[in-house]
Every structure is written in C-alpha cells, then in structure tokens.
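[1] sequence plus the predicted model coming up.
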Amino acid sequence: MAPTSLRVFDSLVKDKTSFSTSDPNGKTVTWYTCGPTVYDEAHLGHCRSAISIDILRRIMRDYFGFSVRFVMNVTDIDDKIILRSRYQYLGTRLQKELESMEKTKAVTEATSIGRAAIKHYLSTHLPLLPSDIALEAYSVEAKRLYHDLVNGEQTDQTAKLEMHMKNCQSGIDALVALESVSDGTALSDFLHKAKDVIHPYLDYLYGTTIDSQDHGIFTGIAQKYEKLYFDDMRALNVLDPDVITRATEFIPQMIKFVERIITKGFAYPTADGSVYFDIAAFEKAGHPYPRLEPGNRNNSALRADGEGTLANKSAVKRNDVDFALWKGSRPGEPAWPTPWSKIGGRPGWHLECSVMASEVLGSEIDIHSGGEDLRFPHHDNELAQSTAYWSTEGKSAPWVNHFLHTGHLGIQGLKMSKSLKNFITLRDLFKRPDWTHRLLRICFLLGAWHDKIEITDEIFKTAVAWESKMNNFFLQALDCARSPQTATAEADATRDKPSALASLERAKNGLHEALCDSFDTPTAMKVISELVSECKNMTSLSDTDLLTVSKWLTRIVTIFGLNPEGEEAVLGQGKGEQLQGPAFDSQILVWHGVEIPFAAQEPIYAAAKLRDDVRQHVLSAGEKVDNNALGKLIEKDQPQPKAEENSTKYYTAATEFRTRMQQLVSENASKKEILSLCDDFRDIQLFSLDIYLEDREDLPALVRPLDASLRRALAERKATAIAAAAAKAKQKAENIEKQLARDEQAKISPGELFRDKALYSEWDELGIPTRDVNGKEITKSARKKLIKLQERQTKLHEEWLGRNRTQ
C-alpha cells in the first residue's frame, strides 16, 4: 500500500505530521537510534525502547515497503562505564591482595576497609546519620531519620535514597557476618555483598592512580555487556542494526568535528582541556535552543545529569547552559590527545551520537529515535551541535527530519533505571514460567509506542487473552489445512450471509488506517482481534476463506515481530514440507508456537485419529461394546514410522496407547475402561510430552502444543472444577446435616415435645405446658403458639413414622 498518508508523532513539533524522507525517490529511510550504555545487563527499560522501535522499523520496512538503513550506537565510553570499570578493576585488585594474605590477616584488613567504606558511604550519601554510628544502631536510626523522606511522595530522588539505605544495610550485614567468622571463609561473600559501599571507597582512594592510557581497562567491560545486550535483543526477536557504531572507534572524526565547530565560533576550549558549546553565540546566529524541550532550558538537574557524574564542577564556562563537546580528562580517566590541549581528553556524551550519525548517514537524517528521557539535554544538544556543524552561512541544516521518542516503562510510577537499581533484568524476567518474549512484545503493542507503560496484572492478562485467541484461531487453521472438510450445499447456500472475506477487507482497511496514524498498534491489535472474533462466530466458514484470513494475519503478526525472524515453516508442517488442502498456499507461515514438533506429527496425529475413532465407536454403541468391530478398527491403518523415528518419545507414546487399547479389547473391557484410557492418553501421556488433545463435538480432536498460556487455562479450568466440586460437596454435606437434624427433631413424640422441667412445671393431658418453671400460669397467647408448634410436630412425627415403616 502507498505510504504517502503516513503520519508520525514527531517530538520536534509535538504532534502528528506527514512523514517525509530525504530520498528524492521516497523509497529509502535513514534512521539513527540511540542504543544502550553497556555497563550492566539489559533490563526491561531497555527492551521497552528496543522492542517499540523494532516494531516501528518492521512496519516501515515490511508494511510500507521502505528500504530502511538502521544505525545504532553503543556507548562504550562515558562516565558510568569509566566508574564501573574502575570499580571492577580496583575490586578485583583488592580481592587478589586479600587472597594472597594469611586468612586472619586478610579478615582484619577486610574488616578495616569495610568499616572505613561504610563511614565514607554514610558521609557521602546519608549525611543525616553520623558517619561513626554503631553498626547495630544503623537500621533503627536510618528509618527514624529518613522516615519522612522515604514515606513521602515517591520520586526518583526518594528511590535513590532508598537505594543508598539498602546498599549501606547490605554492607553492614556483610561486615557483621565477616567479623563473626574469623577463618576467612566469608571473605569472598563479604566482598560481593558489600561491593556497593566498598567499590566507591576504593575509587575515592585509588581511582586517580589508574593509567588513563590503558583504554582496555575501560573498554573491556563495555565489550562484555554489549555482547550480552545483543544476545538478549535477539532472544526478544529484535532485528540487528544494519550498522553499529561505537564511540571509541570514531575518536579522530570527533576531534575534527569539534575543531570545525570551534572554527565557526560556536565552541571554545577551556584551561582544563575541555571544549564547551557556546549557546549564546549559537542563538545570536539565529538558531533556537533548545528545540525539543524549551521549558527545560534552565533545569540544572537535567543539565548536570547530561554532563555526567565525573563532570569537572570547577570548569570555567561562559554560561551555565553551555555543555561539553569534549571533556578534559583528569587522572584515572581515559584520554586521547587533541590539538587544543596537551592534557588530552575524551568525547562528551552528546558529541558521540552527532559525529557517528553524521559520519554514517550524512547531513540529513530521516528519523532519530530513542527513549523520551533523551529529549533534553541529549537530543537537544545533539541538534544544536550538529546544526552548528552542518549549517553554512545564511542556510540552516535541518539534520533530523523526524524525532521519535518512546515512552518509559515504569515501576510503581517511577522510571526504571540501573542507577536506581529498581530494574528487572530480562534474564531474570524470563526465568518466570508465566512470561515469554512474545507476551512482552504483545504488552508493548497494546500500548502506544510514545506513551509511558507499566506492566500490570491487568495488561499482562490482556496480553495472555490476546495471544490465546490467536493460538486458537491458528490451531483451527492448522486443523483445516491438515484435514480439509468437503464443502456442502448448506455452506454454498450461506454465501449471501456475512463472509470472512468481507470481514478481512474491513480489517485490512482498518489496520492500514491505524498504521498510517503514527503506527497506532493498539487499534491494529483490536482490528486483528475483532477479525478473529467475526470468523469464529460465522456459522459457515469455508476452508478457503479460513486459510486466506490465516495467511493475511500471519503476515501482519510477523511484521509486528510476533513470529521469529526468518520463520518460514509451512502451515502445519515442518520446513520444506508441502501440505495439501483447498486453495492451500505453501507460503502461509505459522503462528509460531502452535505447531507441534515435526517428529511428533505422524505418530501423534495417527494416535489422535485412532482415539477419535475408538471414542466415536464406544459412545455410539449400546450398553455393550462390539469388541470384534473395535479390534478391527484398531488394527486398521497402523502407521509405519521411519527407522529414525522408531525411538522417539512420541512414537513410543502412540505405540503404547495402541497396545494398551488392543489389550482392553481382548479382555472385553467396559465402555468406562476404554473411555478412561482415552482420557489418560490425553491428560497424562500427551500432557507429559507438551501436547494436548482438545475434544470437539462432531469434529476430530484438535492436536495442539501445550504452551504456557494453555497450561494456565487448563490449570484455571481445573481449579474452577475443583472449587465447584468442593462447593457441591459442601452443600451436600450441609443438606445431609440439616436432614439429620430434622430427623432427630421428627423422632420426638408430640406429647413429649415440651416435657422440659427446666422450662415448665405442669402440663395438660396432651402435653401442652400450663405453668412455667416458677409455677406461673402460661398465658393464652403463649398457649396458642405452643399448640401450633405441637401440631407442626405431629405432622413431622407422622411423616417420620411413615418413612421408617417402609424401610
């Protein structure tokens, strides 16, 4: 479809705008995205941006048909990486030194360092507490002194405070444990658990002694986590970038970039070897700053965050808003020589992306993307310095045509952040049995890419329901392709009724409108869901129409990245296998995860057919099964597996089922025993092989894989059935108890009903009380009530006598 109507939500104009590309032919899109700073494992916050951008990229490429050149940077040198590298270097050095000592001496040394580290951490991050506080008093005093701050409004600052309190508590706990074991067995455990307080202390003491020319100290940690990041992204079915850029590989280009900006009068060097961008000169030349977030111009906290933890606070800048293009390196920081200073230095964070994007994609980029927190100061500073670099006298270069910023992934209202330690790593998330990579992507598809999203139980359940709906639809398509039904006259007669093809056309139009409307995937997901519902509710859905809808849906979900990249297995078959069916197109792809393993298909489908035939024969029989006919049915069409399949677990299960069924028939087993074996094959044998048979009225059982969502559904169904049975049993027990109580009451003779001397003292000849226990005469109104009660008892007693006589 023509992409001319595509509109995108552009952060530059803060609204939807018609998409345009710098390519004169309108076919190629250049795209630069800010990638990760690789100093730790990837977490959910990373995958929010990565998956959402991947979805947009796939839609641009595979739906709208653009040729997309996608470039991503990996920040492999910045303040966070420098600090983490020094921490790791110094921590490893300390551990080796302690391990070389005699154990008692090592414990003494470690204890001394631990106490000093805690004191330093308290004075740096928790100043309300005395730095020499007794370790055993820390917990109580920290909660008391910081109670109001921690229990007030939750912000990133309170989250950071809580993190510091936990870090200090972990360090104290580890130190106490170390001091209680004098033989050094807890030394390694101490160094690990207390690292968040020990490493900053070691850096405070020795960070400046690290050789700034030994770049391997700093790039090694980046290389390690870059590999882990891309491993995680591939597991999430995120496409690899076409080009990956790393800051340390573009140092000469960065130096030339800075030199040009200095020459043009938009930057100035300082005595510490840094170079700052001159905002006043830039604005005087007619360029606005900042463009993305004008309201944050004077936000000193955001500006400081953009400059980094190791920024030189004493640097002499012309204006507070000026930002570093190049940072003069201080002792312990990696350095590269520059023409403007003998000190040497390293690139500023903002400079890296401007240079790498410009070097690879040129002076005009169609799309620049990243998380919404990068708008200011990072992308605003990129825009400023790149505009300064590329603009010529009297002509301002646009540099970026469209800025696309993805929303945050939040936890209880807070941004997920490694620095706040409030993140869940991807590897930890997918250790949980209920989470899958596909479900996570569905969660993001259900929300707008540029809005904040929180993974709640509600959105998780919605994602599970959507996936389950698609599973069931594609299972129906698989079954249709494997066992096509012959069209009937009745089906032909319903052609004038609402058809799947009409619904499909509406869905195509609805989805196109949604994707043209700034990649509106929530609406697109709703369109898909409604199409499946309409098909499901059709009383006559032909195989041809079902497979046509299935083919289109598979294309769309694959574009959304819900099928593995490159997955081209034919519907219902293994790769390379041809399937016969009405109007079957061998290019129909699978909805990944609903097909059972290819090795299981021949034996399990055969066993499922045998089970269907047996159940149909038994259920349609009279009181007694015709075992002779059933025996012939079992022997019919016995599959002959290929030699390599003889030993598979699927063939073994199928063979055992057939053998056991033959044994039951030879023993003239009852209907109940035969049907019980059929149920056991479904619920036990196949369940253990991650396969489930879904019995259907008047249709063969549906063979489906036992995935996480189906396991959940079956578990919920079982739990509901158990709860219903328990409620029924409870009600039955209560009814029995009530009946027994009624029977005990009914046994009493009417004349003995009120013979209770604790209540009454005199009775008449019928047993009705005339005086109470104190000798007071029973009133007329009370006597009338007692007579009515005795009449009721007479009726109950006579009914009881009648029941017991018949027994």
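    That came through, no problem.
[2] make it CA atoms for all contacts and neighbour counts henceforth
    Will do.
[3] buried residues, stretch 104-120. List them.
    With burial defined by 16 or more other CA atoms under 10 Å, the residues of stretch 104-120 counted as buried are 106-108, 110-111, 113-120.
[4] repeat that for stretch 444-460.
    Within stretch 444-460, the residues that count as buried by 16+ other CA under 10 Å are 444-450, 452-454, 459-460.
[5] which one of the buried residues of stretch 104-120 is nearest Ile365?
    His120 (47.4 Å; CA to CA).
[6] I figured that closest one was touching His199, is that so?
    No. His120 lies out of contact with His199 (CA atoms under 8 Å); the separation is 11.0 Å.
[7] if we can go back for a sec, how about the buried residues of stretch 444-460, which pair is most distant?
    For the buried residues of stretch 444-460, the farthest-apart pair by CA to CA is His450 and Phe460; their separation is 19.2 Å.
[8] adding another structure so you can compare the two:
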Amino acid sequence: MPNLLRIYNTLTRKKENFEPIHQRIVNMYVCGPTVYNYIHIGNARSVVAFDTIRKYLEYCGYQVNYVSNFTDVDDKIIKAANEQNISVKALTDKYINAYNEDVKALNVKPASNNPRATENIDDIIEFIKVLIKNGFAYENKGNVYYRARKFKSYGLLAHESIDDLEAGASEHVNQEELALKEDPVDFVLWKPAKPGEISWKSPWGNGRPGWHIECSVMATKYLGNTIDIHGGGEDLEFPHHENERAQSEAKTGTTFVKYWMHNGFVTVGDENEKMSKSLGNFVTVHELVKKVDAQVIRFLMSTTQYRRPIQYNQKNLSVAANNLKKIQTAYNNLSYRLDTADDFNDPKVDQEVRQIQADFQDAMDDDFNVQNGIAQVYELAKLGNVYSEREYVFKDTIKLILKKLSTMASIFGVKLQFEALNDEKVERLIEERNQARKDRNFARSDEIREDLKSKGIILEDTAQGTRFRRE
C-alpha cells in the first residue's frame, strides 16, 4: 500500500509526503529535558506528543529508532547542585530517575537510547575540532564559537534573515561576551570552567560544552548524519534547532534533518499564559500524578494535535476523564458479552469496523490529526455499545471490535482491559452509591449504576435496600 502520511515540516512551513530515508525504518531524535528539577506539564507535552507520533508510526509498520537526550550539565544544573550541596551527577541522577518514573506513569514507551551529554564529551570535542578545521568555528580565551554567518542558510529554519537575528542577539549578549565574538550572532560551542565547576580537559583548556553542540553530536552519533525526524517544543526552533542544523551540516556537508517537527505549548489561566519554570506557573508531573489519574493526564495531552496549544485546567481534565471512561465502558460492555456470544461473525458489522479504522488512518495520516483520529475511536466505542445491546452477538465480531478499539486507543497511551468485579467490590460501590443518594449527589449515583451495568452488574433498589444481580 502506498504511503499516505503527510507531515508539517517547520523548515518549509508546509505539509510534505513522508518518505523516510530507509523504507520501513524511521530515525527520530527528540530533545529531552535539562535535568535540574522535576518535569512540568509543559515539558511532558513534548514527551507525550512525540510518543504518540512514534506509536502511530509503529502502528503503520515502521521500526522507529527513537533517541532522546538528557542535558546533564549546564549553568542551571551547576547552580542547583551548589544550592543543594551535592555533586552535579548526584543531582542529575536524581532527576533522571524521577523523569523515568513520571513518563512511565504517562505510559510513554522507553526511548531506544537516552544518551547523556556528559557521556559524550570526547565525541563533542572531536566534533568541535572538525568545525574549527573547516573554518566554521574559532577559539578565543578558552571559548569556542561557531561562525554563524559562514553557514549560508543560517536562519532558514527560523525563517529570519541573519541580519535580523544579529540585531536581536546584540540586545541579549553582554559586552564582555561581545568582545570575545567576531559577530554577535555567533554562538558558543565550548566554554571555560569557572573555579570549582565541573569540567573536562580539551585542546582549549578545561571547560564544558555549550548546549547546542551536544544534540548535534548525539543525534548524528546514534542515528547517522541525516535523520528522518527531529522534534521538540516550538520554543526550541530558534536558536537551539537552528544552531543544531548549522553545526551538523557544516561538519557533515549533508542535510541534517528531513522533517523538523515542533509541538505547541501548554497554557494556563484565563490569559492562556505559557507554562514555564521561569514564570513560576508550572505544575510538576511528579506531584500531579499523586492527585490525578496519570492516564487522564496522558489522554488530555495525546488527544490534542501536536502543533496546537493545550489549555491546562480542571475543566479539560474532567472532559478527558469522561471521554476516557466512555471508551473503557464500551470495552467492558463488549468483553462481558463474549461468554454468551454465538460462534462466527457478523459481516455487516465487521465492514463498519474496518471503515472506521480506515477513517482513523486517514485522519492520522494528515499530520497526526489526533482530534479527528480520536473521534473515530469514539465512533468505534459507540458501535461497540450498540452491538453489545443486541440479543444475539457473535464472538469473532466482538473480538474484532475489541482488538481494533484496544489497538487504536493504545496510540493515545490508553490501556484497555476488562476487570470483572467480585462481590466485595460491588458491595463497596453500592455503599458509595447509597451515600451519594443521601448527599443528593445523583450524578455520582447514576454514574456508579451505569459503571456497574457496563460490567454486567444490575442494581435493584427495593424497600429492603439495594440488591444486585449479574446479567
């Protein structure tokens, strides 16, 4: 079947047919966190967005080599380690472990490789040596800078002229650093260490790498000189990704990335303010998963198209929880009917299922349009509910719906499974329902009744109390 997937490429500002370098293999690099604190919902948005994209590519039959780095040395990390009176490695190990716990809770598939900057220092030094040899970099007082103007297409990813970028850089660089640079737009590849700071030996003195160089090195080291997809938040488009592109192509002489992809922000409050640590308006995933079902958080983020912003608030979390529950209820309803279903299948219903799956793929093939994609999952859940109410149902058709519902939902990080209730659990829910009725919380009372019904438990309210029976 010909490939129909189209991806919006930030470099060209248009959707392009997806044609990977290798026919059934996708090499994908996504910028990971700087590990000096717990990740917040804004950080997690990028992780979830590209995990959803990865899962759909795998659904399409691609083998995805997925690399996401850890920046484990920079000014913020050194500052945080000093404040906590621990080593840089102790600090970064702590937050890398926390990151792994948090993304696991969000049902993010582990990366093929999570390289750390500090584990690739020798490669970074060798990379910089080549840039200096090729005339794209220069050293001054232990600092090594990249000559941005020498890279003729600098600014192409940002869609800005280098003169405009230079004007902007001049406003944000202090006079001491300007004196070291040949041009204000030049950026650092290696910086000398201050007394007492973590450092590595190099031809330019003891120091450490700049932020941009580490991703160029790790992307090309683990995935090759040209990779299929490079992803990250839209705030990384410039300068980080622009600088990665300039460094990598100056060294290798070939295209660094075929498809640049950038996800939108998470916003909070009535003003739709971007969530960030610097603004102090962030919610860490580490704390949030203690209060909110992690699968609901994942569902909220994975069902918004990756380029669109997500407004984080209680209302949207509640909507996500309700929609997630509808899918699970349909799965329960169908699963319950398997034991009493007749053999064989219903060809007409099977065809409806396959049409929904085709519509799902059409939606997702349009730059991973998850909003239209999840709408087809809801359609399949609705079909499943209607079918499960029939007097006579067929096992093979139920199994087909269950399989497609589970497979499609899994792309959004949803784990569907049928859990039969024992009598003790039913009695506890009946007690909760009785209390809800006393509190006149009829919405919760009805919710419990419907939830039990979806699992084959029928409640009967009598003068002597509530009884239950299994269908």
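    Looks like it arrived, so ask away. What you see is a predicted model; the values in this text were computed from it and never measured.
[9] returning to what we had before: with respect to Glu293 of structure 1, which of the buried residues of stretch 444-460 of structure 1 is nearest?
    Using CA to CA, His450 comes nearest to Glu293 of structure 1 of the buried residues of stretch 444-460 of structure 1, at 15.6 Å.
[10] now Ile411 of structure 2: closest residue in space, sequence neighbours ignored.
    Excluding the flanking residues, the one nearest Ile411 of structure 2 by CA to CA, 6 or more residues apart in numbering is Lys55, at 5.3 Å.
[11] neighbours of the aligned residue in structure 1 for Asn225 of structure 2, just the number please.
    For Asn225 of structure 2, the aligned residue in structure 1 is Ser363 (criterion: TM-score structural alignment). A total of 17 residues lie near Ser363 of structure 1 under the criterion other CA atoms under 10 Å.
[12] likewise Gly373 of structure 2?
    For Gly373 of structure 2, the count of nearby residues is 25 (other CA under 10 Å).
[13] what does it align to in structure 1?
    Looks like Gly373 of structure 2 aligns to Ala524 there (TM-score structural alignment).
[14] for the lengthiest helix in structure 1, packing partners?
    For structure 1, the helix with the greatest residue count under DSSP state H is helix 708-746. The contact analysis (3 or more CA pairs under 8 Å, 6 or more residues apart in numbering; DSSP states H and E) places helix 708-746 of structure 1 against helix 457-482, helix 780-806.
[15] host element of the counterpart of Arg54 of structure 2 in structure 1?
    Using TM-score structural alignment, the partner of Arg54 of structure 2 in structure 1 is Arg57. Per DSSP states H and E: Arg57 of structure 1 is located in helix 44-58.
[16] mean deviation of that helix from structure 2?
    Mean deviation of helix 44-58 of structure 1 relative to structure 2 after superposition (mean CA distance after the TM-score superposition for structure 1): 0.8 Å.
[17] quick one: name whatever helix or strand follows that helix.
    strand 67-75.
[18] what span of structure 2 lines up against that following strand?
    Aligning strand 67-75 of structure 1 against structure 2 (TM-score structural alignment) gives residues 63-71.
[19] so what touches the matching stretch?
    When contacts are defined by CA atoms under 8 Å, 6 or more residues apart in numbering, stretch 63-71 of structure 2 is touched by residues 24-35, 54, 57-58, 96, 111-117, 211, 215, 218-219, 222-223.
[20] run the last query once more with 6 Å
    25-34, 111-117 (CA atoms under 6 Å, 6 or more residues apart in numbering).
[21] ditto for stretch 23-41 of structure 1
    Contacts with stretch 23-41 of structure 1, where a contact means CA under 6 Å, 6+ apart, come from 66-75, 81, 222, 225-226, 365-370.
[22] what subset of those residues is buried?
    Neighbour-count burial (16+ other CA under 10 Å) is assigned, among those, to 66, 68-75, 81, 222, 225-226, 365-370.
[23] ok, back up a step: what about burial for the contacts of stretch 63-71 of structure 2, which qualify?
    Here, 16+ other CA under 10 Å leaves 25-34, 111, 115-117 buried among the contacts of stretch 63-71 of structure 2.
[24] which pair of the residues you listed spans the longest distance?
    The two members of these with the most space between them (CA to CA) are Ile25 and Thr34, at 28.2 Å.
[25] circling back: tell me which of the buried residues of stretch 444-460 of structure 1 fall in helices.
    With DSSP H as the criterion, helices contain 444-445, 459-460 from among the buried residues of stretch 444-460 of structure 1.
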